[in-house]
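> Show me how the following folds:
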Amino acid sequence: MYLVIGLGNPGDEYRHTRHNVGFDVIDLMAGKYNISVNRIKFKGMCGETNIAGEKVILLKPNTYMNLSGESVREAASFYKILSENIIIIYDDISLDVGKLRIRSKGSAGGHNGIKSIISNMNSDIFPRIKIGVGQPERSLIPYVLGRFSSEDRILVEKTFEAGIKAVETLIAKGCTEAMNEFNGFIA
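Below you'll find the model as predicted:
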């Protein structure tokens, strides 16, 4: 069993912002697998599907980014999911728009959602798919809460598709295979 979490902030004002790329990927996965991510549970919205013969819970925490770990901990605890089977999808300012990077573990790298997950799970060992949103020229918060230019939106949507394929590869073949296949991805 796998838990796939897209990080973001709830509410229409945050829809399609740089900080909500995780939500965008979960929404596209739900469409691809013809499921709804609308069940209110684990301080978030979730839905269930099968990928590569594995039961997969898709989750969008409703806790706001900085408390994402509470939602992840509740779902992981309820389903007794190993941290290696918890896949987090989120924005990364250290990657250019159109790039994607997969890691099997590591620090939060300054990302408050990941800090919250590490703190709540007492572990930094969980696969993560980082979606590049580019570096801010000035202030970080207005940048990540802002929307992409139309050109960047086209690139990031290609990255979302690669992100879905990366999740599928992670589940079917493991993290190493997914890293080998997708860490060089550029939209």
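> Please count neighbours and contacts with C-alpha atoms only from this point.
OK.
> how close does the nearest residue to residue 105 once chain neighbours are set aside get to residue 54?
In space, residue 105 comes closest to residue 125 once its chain neighbours are excluded; the distance is 4.3 Å by C-alpha to C-alpha, 6 or more residues apart in numbering. Noted for residue 125: a distance of 20 Å to residue 54, by C-alpha to C-alpha, to the nearest Å.
> between those two, who's got more neighbours?
A count of neighbours by other C-alpha atoms under 10 Å puts residue 125 above the other of residue 125 and residue 54, at 18 against 12.
> Quick check: that one is in a strand.
No: when DSSP: H, G, I helix; E, B strand; the rest coil is applied, residue 125 is found to be coil, with no strand at that position.
> Surely it is in contact with residue 106?
Yes: in this structure, residue 125 is within contact of residue 106 by C-alpha atoms under 8 Å, at 6.7 Å.
> May I ask you to confirm that residue 43 is in contact with residue 61?
Yes: contact between residue 43 and residue 61 holds when scored by C-alpha under 8 Å: they sit 6.0 Å apart.
> Pick out whichever of those two has more residues nearby.
Neighbour totals were compared for residue 43 and residue 61, and residue 61 leads with 27 against 20 (other C-alpha under 10 Å).
> Next, the second sequence, to be compared with the first:
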Amino acid sequence: MYLIVGLGNPGRNYVGTRHNIGFEAVDTLCAKFDIKMNKEKFRAVCGEGRIAGEKVLVAKPQTFMNLSGESVREIRDWYDIEENHILVIYDDISLPVGKLRMREKGSAGGHNGVKNIIYQLETDVFPRIKLGIGAPEHPGYDVKDYVLGKFSKEEVKILIPTVIRAAEATETWIAKGAQTAMNQFNG
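From the prediction side, this is the model:
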């Protein structure tokens, strides 16, 4: 079984914000593979289905971003999922808007949701897809305000193909492995 986690914050106030691009990517993935996100368990909204012939559980933690690892750990422990079968999709302020980068492991890079997942899983060795949201144009701009801000119409146009590519990268990761997915989708 594979676990695919999209990071974001629950509630209407956060829909369309930069920090919720992980939720958007998971929604796109679920639409592509007809996975219904109709269960609430492990402090997450979840759906089960198949991608590339493999059973998957897709989750959107409802713990708020900074405690996402608690939900991920509960799911991992319940289903006994190996870390290399856990894919986390989230926003990255260090990448330009629309850029996608997949990694097999690594630090949190300042992302508090990922930091909590690393803490809860006690490892940084799990695959992830980082989706570029750009950085504030002004150096003094508060990062929290930026990531909780909404995308502009121009940014949305750039990001639509990016979340579709994230779904494709996820399918490739499951079907052919992380190395193939990274070679194909990292640009």
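> how about the strands of the second structure, start to end?
Secondary structure of the second structure, counting by DSSP state E: strands at 2-6, 39-41, 44-51, 54-61, 86-92, 100-103, 128-132.
> Give me the packing partners of the fifth one, helices and strands only.
When you say that, I think you mean strand 86-92 of the second structure. Using 3 or more C-alpha pairs under 8 Å, 6 or more residues apart in numbering; DSSP states H and E, the elements in contact with strand 86-92 of the second structure are strand 2-6, helix 21-32, strand 128-132.
> Looking at the ones you listed, spot the one closest to residue 101 of the second structure.
Checking these against residue 101 of the second structure by C-alpha to C-alpha gives strand 128-132 as the closest, at 5.2 Å.
> List the contacts of the residue nearest to the spatial centre of the second structure.
What sits nearest the mean C-alpha location of the second structure, by C-alpha atoms, centre = their mean, is residue 89, with 1.6 Å. If you count contacts by C-alpha atoms under 8 Å, 6 or more residues apart in numbering, residue 89 of the second structure has them with 4-7, 22, 25-26, 128-131.
> By neighbour count, which of these wins?
Looking at the contacts of residue 89 of the second structure with neighbours defined as other C-alpha under 10 Å, the largest count falls to residue 7 at 30 neighbours.
> Pull the contacting residues for the nearest residue to that residue once chain neighbours are set aside.
Among residues not flanking residue 7 of the second structure along the chain, residue 22 sits closest, at 4.6 Å (C-alpha to C-alpha, 6+ apart). Contact criterion C-alpha under 8 Å, 6+ apart gives 5-8, 89-91, 131 as the residues in contact with residue 22 of the second structure.
> next one: residue 61 of the second structure
By C-alpha under 8 Å, 6+ apart, the residues touching residue 61 of the second structure are 5-10, 42-45, 68, 71-72.
> Put together a markdown table for those, with distance to residue 83 of the second structure on each row.
Shown next, in a markdown table, are those (distance: C-alpha to C-alpha, whole Å):
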| residue | distance to residue 83 of the second structure |
| --- | --- |
| 5 | 12 |
| 6 | 15 |
| 7 | 17 |
| 8 | 20 |
| 9 | 23 |
| 10 | 24 |
| 42 | 17 |
| 43 | 19 |
| 44 | 18 |
| 45 | 20 |
| 68 | 15 |
| 71 | 14 |
| 72 | 10 |
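> Just name the closest of those to residue 165 of the second structure, please.
Proximity of the contacts of residue 61 of the second structure to residue 165 of the second structure was ranked by C-alpha to C-alpha; the top entry is residue 6 with 14.4 Å.
> Surely residue 18 of the second structure and residue 149 touch.
Yes: using C-alpha under 8 Å as the test, residue 18 of the second structure is close enough to residue 149 to be in contact (6.2 Å).
> biggest helix in the second structure by residues?
Criterion DSSP state H: the longest helix present in the second structure is helix 153-176.
> In the first structure, what stretch matches that one?
On the first structure, the counterpart of helix 153-176 of the second structure by TM-score structural alignment is residues 150-173.
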